[in-house]
Structures are given as structure tokens and as C-alpha cells.
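*Asks:* predicted model, plus sequence, below.
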Amino acid sequence: MNLSPRIQFLIKNGLKGFVWLLIILGAYFLFKEFVISRTPDAWMDKIYAQPLLVYLVYCFSEFFFGIIPPELFMIWAINKDTIAHYFINLAFFATVSYFMGYLTFLIGRFFYKRDGLKRFRNTLLKEQWPLLKKYGLFLIIVAALTPLPWAAISLLVGSAGYPSKRYLKYALFRFLRFAIYGYIIFQTHII
């Protein structure tokens, strides 16, 4: 069966996303087993005592190109309180990610047709720009579902002058990513 380049791109990056999720979960379980389990109060009390700080760090990370993977915040949320609290946090994380992506999209739109953008695009976003030209709005879906930098892709798409309504429609796939990854993290912590 011959798959289109767009589907191949989606599958390739989807597999990378799941590999990264497995690496993050593996690192977390190792950290939990060898560090946290030996001094659990010292680690957990510091982190869980300041949820507002965790939420602010998450918002900052989502705005600045996903510095910290959202899966780490999902792991934090599942260990924090009840299952209902986890799903509320998961919805919060997905919504923040969606809107931070839209905020960076709007920043990109601001720079659309400005001379400074060319210099910015050629230095910071040189790897993503050819992908946008090749895959167009399909890139939004792939970035929403995979570890491609969501905010950077959103900024790039905005800077290319894509319409807001189309961006917002395709960006809804971000919620699907959080649902899938959140479910996987939930299942790994029930056992």
C-alpha cells in the first residue's frame, strides 16, 4: 500500500511522539523508584504544596515552545489528588495548550508581511519553515498530535498568513493528543 507523503509524515511523527512518551514515562518511573521512593516527603511536599507555581510554569512552557513536555505535568496531576482532579487538570492543560498556541499564532499574524520576520524565520524557525511550505495546514495537525514544537509551529503558521478560523479548527487536534496521552498515563498509574 502506497501512503501519501502527508500520511507518512503523520505516522513518522506520531511514532516519535509515542517513543518520547515512553522515554518520559520510563525516566519518571526510574526517578520515582530510585530517588523519590527513598525520600518521598522531601520531593513531593515541595512540588505538591505549590500547585499555582506548577500551573504558571506550565503556561510559561506552553508559550515558549513547550520547554517542558506536557506529559510531565500530566504525571504530576495524576499523583496529586483524585481521579476526577486528574481529568480536570488534563482538560486545563489541553485548554491552556490550545490557547497558548493560538496566542503564538496571533503573534505570528502580527509579524506577517513585516521585514523583520524574514530574519527571524531564517534563524529561529529555519527547520519548520520548509515543512510549512511542503505540508501546509496538515502541519498544524501533526504538530498538535506529536512532539513537534506546538507554539513554534503555531507562530510559523500565523506568520505565513493562514486564516484564524482554519487554524482554530485544525488546532482542535491538540485536545485529541491530550486525551490519548492522558489516557496512557492514567492507565500506567492504575496498575
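*Replies:* Here it is on my side, so go on.
*Asks:* switch to C-alpha atoms for all contacts and neighbour counts from now on
*Replies:* Noted.
*Asks:* going along the chain, name the helices of the protein.
*Replies:* 5-31, 40-48, 51-63, 70-80, 83-111, 115-123, 128-135, 138-145, 150-159, 164-171, 173-190 (DSSP state H).
*Asks:* would you reformat those helices as JSON lines and include mean neighbour count?
*Replies:* Formatted as JSON lines, these follow (neighbours: other Cα atoms under 10 Å):
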{"stretch": "helix 5-31", "mean neighbour count": "15"}
{"stretch": "helix 40-48", "mean neighbour count": "12"}
{"stretch": "helix 51-63", "mean neighbour count": "16"}
{"stretch": "helix 70-80", "mean neighbour count": "19"}
{"stretch": "helix 83-111", "mean neighbour count": "19"}
{"stretch": "helix 115-123", "mean neighbour count": "12"}
{"stretch": "helix 128-135", "mean neighbour count": "14"}
{"stretch": "helix 138-145", "mean neighbour count": "23"}
{"stretch": "helix 150-159", "mean neighbour count": "26"}
{"stretch": "helix 164-171", "mean neighbour count": "15"}
{"stretch": "helix 173-190", "mean neighbour count": "16"}
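*Asks:* second structure for comparison follows:
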Amino acid sequence: MSRVKKPKYKLLHQYYKYTGFYSFIWQGVKGAILPTAIIVAILFYVNYKVINLNDAIVYITQNFSDFFIFGVFLASESVLGLIPPDIFIAWTKNTDSPLLYLSILAILSYLGGVIAYFMGMAIAAIPSINHYLYGKMTKHIINMQKWGGFLIAVGALLPLPFAIACLAAGMINYSRKHFFLFALLRFFRFIIYGFVIYSALS
């Protein structure tokens, strides 16, 4: 008597459960809750007790060009996500067209991930650099090999190192088509965080 073949979604569920993917997500979510709460709390406190953030953001807007701020943001999103994007989201609140500027940030963040991906591919072609970074990013690369696009999705949606996930994807030559699709989830992060931060600054 032949065994009933399990549906693909059940096999995937079993695989992700055994390889620790769900545990990884839960740890990421738990790790994200506190920093996010702290950022929002700081925004509230500074806005009402220290200095009006709207005035501070207006000062930044008046003294730095949009092109410069967008350039700094793109550079940050391309190289390990050095500056939290939440700071830039707060900046868009006091621009002439907040939703337009927020959309530009989301596009630049996506492009930053694409740049990191191709940087990973370029690094993989240089044995000495690849060997060095592989040693520094072993955990991320192993996770990328196990979970692929789902790890990119987690990095895109949660306050986790999106650029590092993209860099690791490039280093293992992960499918371009699948990478571009999973990375699109980055836009949802800006929609969600834009709503939260705009509410905090209202």
C-alpha cells in the first residue's frame, strides 16, 4: 500500500520547523519589539518634554538638501543599514509631500537591498574578500542557504539587518527573480512604520 504524499505546504512547514526558522522569527520579533517601543517612546518624550521634533525636523529640512538626505539614506541602506530608517521616516513627516517622500525612501531602501545583493555577488568573485566576509557572516550565510527568500522577507519586514540578508543572498548567488520578489516586502515596512511614526509626531 503506497504512502499518501504530504502536501507541499506541510513539507515546507515541517522543514522550517526542524531547521529552526520559526524560532528564528520569534527571536527576531521579540528582539524588535523592545527597540521599536524604545524608539517610539523616545520620540514621544523628546517631542513633548525636550524639543518639538517638528521644529527640529524643519531645521534639518531647511539646512540640508533633499538630495543629500536621500543620498545618505541610500548609502546607509546599501552598507549594512548603519542608520535606522525610522529617523528618515520621521524626517519625511515635515516635508512638503510626506507620502511622496516616504515612497521615495521605500524605493531607495529597496534599491539599497538590490545594491547589497549585487555587492555580495561581486564579493563572491573575489576569493580573498569572500573568504574574509564568509567567516564574519557565517551565521547569516548558513541561514540564507537554509531559508532563502523567507529570510529576505523577514529582513525586509522586521527591524533586522535587511542589507546583510541581501548581501548574504548575493554571496550565495541566490535566484535574482526570487530575490527581487521577496525584497518587495520592504515597502510594507515603510507603510507600517510610517503610520506609527507619523502618529507619534502628530
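*Replies:* Happy to help now that I have it. Quick caveat: nothing in here was measured; it's all calculated off a predicted structure.
*Asks:* tell me the contacts of the nearest residue to residue 70 of the second structure once chain neighbours are set aside?
*Replies:* Distances taken as Cα to Cα, 6 or more residues apart in numbering place residue 105 nearest to residue 70 of the second structure, at 7.3 Å, with adjacent residues excluded. Counting by Cα atoms under 8 Å, 6 or more residues apart in numbering, residue 105 of the second structure touches 70, 73, 88, 89.
*Asks:* of those residues, which is the nearest to residue 135 of the second structure?
*Replies:* Nearest to residue 135 of the second structure among these: residue 73, at 27.6 Å, using Cα to Cα.
*Asks:* map the closest one across to the first structure for me.
*Replies:* The alignment partner of residue 73 of the second structure in the first structure, by TM-score structural alignment, is residue 58.
*Asks:* measure the residue nearest to residue 70 of the second structure to residue 191 of the second structure for me?
*Replies:* Residue 105 of the second structure is 11 Å from residue 191 of the second structure, where distance means Cα to Cα, to the nearest Å.
*Asks:* got it, and residue 85 of the second structure?
*Replies:* 12 Å.
*Asks:* residue 139 of the first structure matches what in the second structure?
*Replies:* Aligned counterpart of residue 139 of the first structure in the second structure: residue 151 (TM-score structural alignment).
*Asks:* now do the contacts for that match.
*Replies:* Residue 151 of the second structure neighbours (Cα under 8 Å, 6+ apart): 143, 144, 165.
*Asks:* now, which of those residues sits nearest residue 109 of the second structure?
*Replies:* Looking across the contacts of residue 151 of the second structure and measuring by Cα to Cα, the closest to residue 109 of the second structure is residue 165, at 13.2 Å.
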